[in-house]
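**Student:** quick one, what's the 3D model for this:
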Amino acid sequence: MSMSAKVKWDGDVRFQGTTGSGFDVMIDGELQKGPRPMELILLGLGGCTSYDVVGILKKTRQDVVDCVAEIEAERADTVPSVFTKIHVKFVVSGRGLNAKKVERAVSLSAEQYCSASIMLEKGGVEITHSFEIVEVA
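**Tutor:** Okay, the predicted model is just below:
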């Protein structure tokens, strides 16, 4: 499976990104018109792992109504300022959620399914996970 993207300079430290599927995003090194490139990596990681967690929970018939991945990252102090540590905390809301099934969904995503997470770990990033369950009426 192949993917593509195009990034075009838009002046100063801004770039217009276009995905192969036709979506646009403004990338801005000074945070005036869009996210910084490294923030997009965190969003990609969060989207990838959240997709897995929600999908796994739905397949195990958990009544999930919301899932938020809160991501905190540390970067190296030297150039290149790569990520050194990332923590992903899932706040999963639903009715009667089984903690063991949520824990298993998070583990399966981290260890087997999330391409972004696995790729970053192979690059030397320490990634940890936790979760919180919120019961809703």
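
**Student:** switch to C-alpha atoms for all contacts and neighbour counts from now on
**Tutor:** Fine.

**Student:** quick check: the gap between the residue nearest to the spatial centre of the chain and residue 58.
**Tutor:** In the chain, the centroid-proximal residue (Cα atoms, centre = their mean) is residue 46; its distance is 1.3 Å. To residue 58, residue 46 is 18 Å away according to Cα to Cα, to the nearest Å.

**Student:** do residue 79 as well
**Tutor:** Distance, residue 79 to residue 58, by Cα to Cα: 42 Å.

**Student:** could you point out which element follows the longest helix along the chain?
**Tutor:** Scanning the chain for the helix with the most residues, using DSSP state H, yields helix 37-59. On the C-terminal side of helix 37-59, the nearest following helix or strand under DSSP states H and E is strand 63-75.

**Student:** and this one, please, so the two structures can be compared:
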Amino acid sequence: MKAQVKWLGEELFLGTSESGHTLVLDANGGTLAPSPMESVLISLGGCSSVDVVSILHKAKQNIQGCTVELNGNRVDSTPKLFDTIHLHFVIRGTDVNPKHVERAVNLSADKYCSVALMLNAKVSITHDFEIIAC
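**Tutor:** Reported below is the predicted structural model:
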């Protein structure tokens, strides 16, 4: 897998993936686009959500929505790494079994989410979920 990041000027950068997709990053605290650290949170949420939705579909759970809210805490010293990240999954569906959701979230965190597994060495990652019947 390859990517390129090009400086656009000021504190803006354009990332281009090997597949040709682009993402603007703003090192100025995310004023005009996500900051690189915000994009790490988004990537973690995306990776985990893909797993959770896939696992729940395979378990034949009738889900209509999956949102994950992420809260990352960064240390005060430089480099300002994340020390904790919490993921809160909100699953919407009909007759969704909490045991299946718990299993899906745990499998993502412990086995499948590449982003979480990379971050685990330095970051304490926790998660929980709620189910909203619709």
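
**Student:** so after superposing, what's the score?
**Tutor:** Once superposed, the chains reach a TM-score of 0.97 (TM-score structural alignment, normalised by the length of the second structure), with 133 aligned residues with a Cα RMSD of 0.7 Å.

**Student:** show me the contacts for the residue nearest to the centre of the first structure.
**Tutor:** Counting by Cα atoms under 8 Å, 6 or more residues apart in numbering, residue 46 of the first structure touches 69-71, 88.

**Student:** can I get the buried part of these as one ChimeraX selection?
**Tutor:** Of the contacts of residue 46 of the first structure, the buried ones can be selected in ChimeraX as follows, counting by 16 or more other Cα atoms under 10 Å:
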select :69,88
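
**Student:** now the contacts of residue 46 of the first structure in TSV, with distance to residue 124 of the first structure?
**Tutor:** Below are the contacts of residue 46 of the first structure laid out as TSV (distance: Cα to Cα, whole Å):
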residue	distance to residue 124 of the first structure
69	21
70	21
71	17
88	16
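
**Student:** so which of the contacts of residue 46 of the first structure comes closest to residue 94 of the first structure?
**Tutor:** Nearest to residue 94 of the first structure among the contacts of residue 46 of the first structure is residue 69, at 14.9 Å by Cα to Cα.

**Student:** so that closest one sits against residue 91, correct?
**Tutor:** Yes - judged on Cα atoms under 8 Å, residue 69 of the first structure makes contact with residue 91 at a distance of 6.5 Å.

**Student:** kindly tell me how buried the nearest residue to residue 58 of the first structure once chain neighbours are set aside is, as a neighbour count.
**Tutor:** Spatial nearest neighbour of residue 58 of the first structure, chain neighbours left out: residue 64 (7.1 Å); criterion: Cα to Cα, 6 or more residues apart in numbering. By other Cα atoms under 10 Å, 19 other residues sit near residue 64 of the first structure.

**Student:** do I have it right that residue 64 of the first structure meets residue 98?
**Tutor:** No - using Cα under 8 Å, residue 64 of the first structure makes no contact with residue 98, being 10.5 Å away.
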